[in-house]
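Undergrad: after the sequence you'll find the predicted model.
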Amino acid sequence: MGSFFLSQTRLLLFGFFISFFAGFGQTFFISIFNLEIRGLLNLSDGQFGILYSLATLASAIVLIWFGKLIDTMDLRIYTFIVSLGLACACIGMFFLTNSLFMLFVLIFSLRFFGQGAMSHTGTTTMSRYYVSDRGKAISVGSFGDVLAMMTFPIIALYLIQLIGWTHAWLFSGLSILIIFFPLYLYLLKNQTLLHKEFLKKTNEITLQKSWRIRNVIIDKNFYVYLPISIAPPFILTGLIFHQVFIITNKGWGMELLASSYIGWGIFSIIGLCIGGPLIDKVNTKKAIPYYLFPMLFGILFMMFFEHSIFIFLYMALLGITNGLWLPFTGSLWVELYGVKNLGAIRALMHACMVFASALSPIMLGLIIDYRFGTFTIGLFCVVIILFSSYFPFIFRN
């Protein structure tokens, strides 16, 4: 284990930090500014939810094309483009006016460059340059995402109180330019040599099939494993986006919710620590049918119990599946389709994931609008989990 961390420390740190700074484009950060954004443009919850989902859907479509460029473009240039885009989007929020079009463009940019391209860059890099330790590498990189989720909402609330919400966005954008830019240039200092070694190893695998997007979308395995790969972002985004409704109906309170995010983060880390080494030892296709089970039990706790202790069990079990999801899905597509065109294939998968995360706020919002409660929301999520796990379980051998 020690030799793994020491062998390519810079590359592992790059995966960690790009996942960390991608947090500025994630729902858990943007949703902190929900009230201020809606107040500025006089939007209802539903109106902002629709705009947010449409911008996210648009970002998913563009990512299918843009994501494959990582296969042919120097990683340092690609990282420069996506991180500069996210920084500009954050700074743009500082200048936001009473314009729906401007808000749409900025939300699109935050989602595309943050949740989309930067997260895609981190996972693709870890998957591509590691073979025997791929699971552990993806887990290390994914620590950045988990740490961002644990800290960014708290930092955002503090900055809003200290300097105001628009200046909090300005601070976020400047932190990318001042901290991440010089950091990633240092961490990718030996990228040219590293990529040459990767190309040499890839060319030596002469019998490996070169999968392209057109081959993938007609392959049975793609449709067997797609639902279970996008189920966590679909469910988690919907539950987080409508978390105020859920905790209000359960009588849990915002203070308990804020505290429970610490448990989410801790158990996400536990999931990462379990998932990474596990898939380095076993076939991912055989293990993946079971990784949604912690989330299943967490949602069942939310559905049937009211006591405040169950918010911590609910969030902890969601956190375990969130931690398992990152290395499991990162490794799965490499096992199925290899690394030669990994950027294009992962871009397709990431776009599907973003597309799913855009749909869930609308679908769960409709359940709420039709005056159904948390039990119906939970039941809907349980059906998604069982359906998603069925086909990978049948075809696991």
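TA: Happy to help now that I have it. Numbers count the residues shown, from 1 in each chain.

Undergrad: going forward, measure contacts between C-alpha atoms and count neighbours the same way
TA: Fine.

Undergrad: and the helix or strand containing Gly271, how far from the chain's centre?
TA: According to DSSP states H and E, Gly271 maps onto helix 254-281. Taking the mean of its C-alpha atoms, helix 254-281 sits 14 Å from the chain's own mean (C-alpha atoms, centre = their mean, to the nearest Å).

Undergrad: name the SS class of Lys209, please.
TA: Under DSSP: H, G, I helix; E, B strand; the rest coil, Lys209 falls in the coil class.

Undergrad: can you tell me how far the spatially closest residue to Leu177 that is not a sequence neighbour sits from Phe171?
TA: Take Leu177 and drop its neighbours on the chain: the residue closest to it by C-alpha to C-alpha, 6 or more residues apart in numbering is Ala87, 6.7 Å away. Going from Ala87 to Phe171 by C-alpha to C-alpha, to the nearest Å gives 10 Å.

Undergrad: looking at the two, which is more packed in?
TA: Remark: of Ala87 and Phe171, Ala87 carries more neighbours, 26 against 18, as counted by other C-alpha atoms under 10 Å.

Undergrad: so the residue nearest to Leu177 sits against Ile176, correct?
TA: Yes: applying C-alpha atoms under 8 Å, one finds Ala87 in contact with Ile176, separated by 5.9 Å.

Undergrad: so what's Leu332 up against?
TA: Thr284, Lys285 (C-alpha atoms under 8 Å, 6 or more residues apart in numbering).

Undergrad: tell me which element it falls in.
TA: Per DSSP H and E: Leu332 is located in helix 309-337.

Undergrad: okay, now the one to match up with it:
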Amino acid sequence: MGRQALAQSVNRRVFYGWIMVFVAGFSIFASGPGQSHTFSAFNALIAADLGITNTELAFAYSLATVGAASLLPLFGRQVERFGSRRSLMGVSLALGLACLFFGAAANFLWLVAGFGLLRFFGQGSMMLGAANLVAQWFSLKRGFAMGLMALGFAASMAIHPTLARVLIEAFGWREAWIGLGVMTWVMMLPLLFLLVEDKPEDLGLRPDNTQEPEAAGGHVPALGGATLAEALHHPSFYIVATGLFMISGLVTTLHFHQYNILASQGLEAKWATLGFWFTAISMVLAMPLVGRGFDRFRTRYMFAAALCVQATTLTAVTFVTSVPTLLAYSLAFGLNNAFSMTLFGYIFPRYFGRLNLGRIQGTGQMVAVVGASVGPVPVSYALDFWGDPVMTLRLLSLLPLAAALIAVVFLRTAPQVKGYEHLE
């Protein structure tokens, strides 16, 4: 039975888009080697092995992430040209090789290159391809579908730091990266080859499995939307991109420095690892509610809520000095991650449509990844020179509050996109 015949057979029982959500969620999980929560388990060992400071490590990470971000618009065009299936297969192969390369890092420049490859193929391309896949298959239920997809990130946040620590203790930090690379190939390549279909139209279907736009009350838009040039001339692109820049940068800061921040406040590494588990559980519980919220409520209010939760989380981490306060912070951070991961895939098709989604999302994701690149630097500086990041984190929390106010007042849908009036 061919791949499309298998997909048609499955679709007679359950909408095949939900299979794409499963694969996309697994892809988000497999992006773990390129995510900050995985690096967090390695940072102290890498710095000690290569003889560099926290600031130098963060600079390497930032420099590499900026380079990776600059390539994401190009990857977005490749997704439009080749489809999510072939693009994600190439990314999975490359991400495994990047893990092997990173594990062999012998100096600062090699470290920068390794960070760049992991960030581009993991945190950037793998996540962009997965989000694009789900966005093509869902419209009315896109928020809920993105929320389910993002459970893969919660699983990664719970499993990858723990797995990294186990591999490090058993084999060493360099050998641990070999294991992570091989696991990426084993998990992703067969799944992508056998199951993925790029768009519902390839199987004669429509997003959400609707028959006609009128069947859903007129809310399901046809394949259409703004071009990249039109998106770049609309104020909402810059409001969304600025908000994602802040969310991406500040979430990355907390992931990247969780071990260091909590250590500066008197908690051992094992509690930082446990904190990731608490955060993952909170994220899993919050995801369905956040996803449903995006499908039901005005998007600009949900976007502003995400930014306010980000500000709350940055403040909450500065009060963590015990297990109860760690639990409270982790619950807030889980909600923070639920919002940020849903926004990542939801916001650009919502405001600019599906027509040129790869290019628009690639450009927007480039801005977000630049945010991720610079986010950890202020806290790294505070840790190295003051040994205390509390005031820095509290000052950073003011930025998303300002962005939330701007979003509520000015964020609107591009005129080329129809069918979302109930969310405007």
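TA: Good, I have the coordinates. In this text the structure is predicted, and so the values were computed from the model without any measurement.

Undergrad: which residue lines up with the residue nearest to Leu177 of the first structure in the second structure?
TA: Counting by TM-score structural alignment, Ala87 of the first structure lines up with Gly96 in the second structure.

Undergrad: so that match touches Thr184, yeah?
TA: Yes: if you go by C-alpha under 8 Å, Gly96 of the second structure and Thr184 touch, sitting 5.7 Å apart.

Undergrad: against the second structure, where does the helix holding Gly271 of the first structure fall?
TA: With TM-score structural alignment applied, helix 254-281 of the first structure matches the range 269-296 in the second structure.

Undergrad: average distance between that stretch and the first structure?
TA: Superposed on the first structure, stretch 269-296 of the second structure shows a mean distance to its aligned partners of 1.5 Å (mean C-alpha distance after the TM-score superposition for the first structure).

Undergrad: buried sites along that stretch?
TA: Across stretch 269-296 of the second structure, burial judged by 16 or more other C-alpha atoms under 10 Å covers 271-296.

Undergrad: likewise for stretch 45-52 of the second structure?
TA: Buried residues in stretch 45-52 of the second structure (16+ other C-alpha under 10 Å): Ile46, Ala47.

Undergrad: so where in the first structure does it end up aligned?
TA: So stretch 45-52 of the second structure sits over residues 36-43 in the first structure, by TM-score structural alignment.

Undergrad: mean deviation of stretch 323-339 of the second structure from the first structure?
TA: Counting by mean C-alpha distance after the TM-score superposition for the first structure, stretch 323-339 of the second structure comes out at 1.4 Å.

Undergrad: OK, contacts around the residue nearest to Leu177 of the first structure?
TA: The contact partners of Ala87 of the first structure, by C-alpha under 8 Å, 6+ apart, come to Ser172, Gly173, Leu174, Ile176, Leu177.

Undergrad: in a markdown table, list those along with neighbour count and distance to Ile309 of the first structure.
TA: Converted to a markdown table, the contacts of Ala87 of the first structure look like this (neighbours: other C-alpha atoms under 10 Å; distance: C-alpha to C-alpha, whole Å):
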| residue | neighbour count | distance to Ile309 of the first structure |
| --- | --- | --- |
| Ser172 | 23 | 34 |
| Gly173 | 25 | 37 |
| Leu174 | 16 | 39 |
| Ile176 | 22 | 38 |
| Leu177 | 16 | 41 |
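
Undergrad: nearest to Val224 of the first structure among the residues you listed?
TA: Ile176 (38.1 Å; C-alpha to C-alpha).

Undergrad: what's that closest one aligned with over in the second structure?
TA: Correspondence of Ile176 of the first structure to the second structure, assessed by TM-score structural alignment: Thr184.

Undergrad: can I assume that match is in contact with Ala30?
TA: Yes: between Thr184 of the second structure and Ala30 there is a contact under C-alpha under 8 Å: 6.0 Å.

Undergrad: tell me the contacts of the counterpart of Ile61 of the first structure in the second structure?
TA: Counting by TM-score structural alignment, Ile61 of the first structure corresponds to Ser70 in the second structure. In this structure, Ser70 of the second structure makes contact with Met366, judged by C-alpha under 8 Å, 6+ apart.

Undergrad: next one: Phe102 of the second structure
TA: For Phe102 of the second structure, the contacting residues are Trp110, Leu111, Ala113, Gly114, Phe115, Leu118, Arg174, Trp177, by C-alpha under 8 Å, 6+ apart.

Undergrad: recalculate using a threshold of 10 Å.
TA: Phe102 of the second structure makes contact with 110-118, 174, 177-178, 181 under the criterion C-alpha atoms under 10 Å, 6 or more residues apart in numbering.

Undergrad: tell me the counterpart of Ala148 of the first structure in the second structure.
TA: Match for Ala148 of the first structure (TM-score structural alignment): Ser156.

Undergrad: mind checking the SS state of its match?
TA: At Ser156 of the second structure, secondary structure determined by three-state DSSP is helix.

Undergrad: hang on, isn't it packed against Gln123?
TA: No: Ser156 of the second structure is beyond contact range of Gln123, at 11.9 Å (criterion: C-alpha atoms under 10 Å).

Undergrad: neighbours around Phe28 of the first structure, how many?
TA: Around Phe28 of the first structure there are 18 residues (other C-alpha under 10 Å).

Undergrad: from His242 of the first structure, how far off is it?
TA: 11 Å.

Undergrad: kindly report the same for Leu185 of the first structure.
TA: Taking C-alpha to C-alpha as the measure, Leu185 of the first structure falls 38 Å from His242 of the first structure.

Undergrad: contact partners for the closest residue to Ser59 of the first structure other than its chain neighbours?
TA: In this structure, Ser59 of the first structure finds its nearest non-sequential neighbour in Phe112, 4.7 Å apart by C-alpha to C-alpha, 6+ apart. Residues near Phe112 of the first structure by C-alpha under 10 Å, 6+ apart: 25-26, 55-63, 66, 82, 85-86, 89, 106, 118-119, 351, 354.

Undergrad: go on, Leu203 of the second structure?
TA: Counting by C-alpha under 10 Å, 6+ apart, Leu203 of the second structure touches Gln4, Ala5, Ala7, Gln8, Asn11, Tyr16, Glu197.

Undergrad: gap between Gln365 of the second structure and Leu357 of the second structure?
TA: 11 Å.

Undergrad: mutual contacts of these two, please.
TA: Gly76, Phe348.

Undergrad: quick one: which of those two has more around it?
TA: Higher neighbour count among Gln365 of the second structure and Leu357: Gln365, with 28 against 25, using other C-alpha under 10 Å.
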